[in-house]
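K.L.:
Predicted coordinates and the sequence they were generated for:
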Amino acid sequence: MCRHDPPCPTAEAPDREAARVVARHADQGWALLCNGFLVFEDTGGLLPDGNVVAPHRPTAPAERASA
């Protein structure tokens, strides 16, 4: 689907969310990327083949120990 040069990552690639947005519905909480990946605001998504990608919210950095 992607026609960018250089091409965006495929929907199967680990960095799939780096692809460009082609449609966004912020009021509904989703965006369609040019690689066919549908990403939701909770960081989950749907691959073009219908498989689900579980949300992967970043965790808080570990607190630094006092010296």
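P.N.:
Alright, I've got the coordinates.
K.L.:
contacts and neighbour counts: CA atoms only from here.
P.N.:
OK.
K.L.:
Residue nearest the middle of this structure, spatially speaking?
P.N.:
Taking Cα atoms, centre = their mean as the criterion, Glu17 is the residue nearest the geometric centre of the chain, at 3.3 Å.
K.L.:
here comes the other one, which I'd like you to weigh against the first:
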Amino acid sequence: MCWHQPPCPTADSADREAARMTAHHPEQGWSLLCNGVLLFDDTGELLPDGRIIAPHRPMATTLVVAEHGKGALCSRL
């Protein structure tokens, strides 16, 4: 499907979301990538062969507070 150079990652590649966008419909919540992948706003995907990739939003940063002496120690996981 991809005609430009360098070619976009294929729909089977781990980095398939890096392909160029050919159609964008934010009002409907989806975009079509050059490699034939339908990318949805919730980060779900529909691959050209009909496989579905479940939404995979990054995990929210968790703040952990551990008491250490009189103060508190904060770290991010």
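P.N.:
Ah, there it is. All figures in this text were calculated on a predicted structure; none of them were measured in a lab.
K.L.:
Just confirm the residue nearest to the centre of structure 1 is within a strand.
P.N.:
No - Glu17 of structure 1 is assigned helix when assessed by DSSP: H, G, I helix; E, B strand; the rest coil, not a strand.
K.L.:
which residues touch it?
P.N.:
Contacts for Glu17 of structure 1 (Cα atoms under 8 Å, 6 or more residues apart in numbering) come out as 9, 33, 37, 39.
K.L.:
mind redoing it with 10 Å?
P.N.:
Glu17 of structure 1 is in contact with 8-11, 32-35, 37-39, 43, 45, counting by Cα atoms under 10 Å, 6 or more residues apart in numbering.
K.L.:
what number of residues lie near the residue lying closest to Gly44 of structure 2 once chain neighbours are set aside?
P.N.:
In this structure, Gly44 of structure 2 finds its nearest non-sequential neighbour in Pro55, 3.8 Å apart by Cα to Cα, 6 or more residues apart in numbering. Residues contacting Pro55 of structure 2 under the criterion other Cα atoms under 10 Å number 13.
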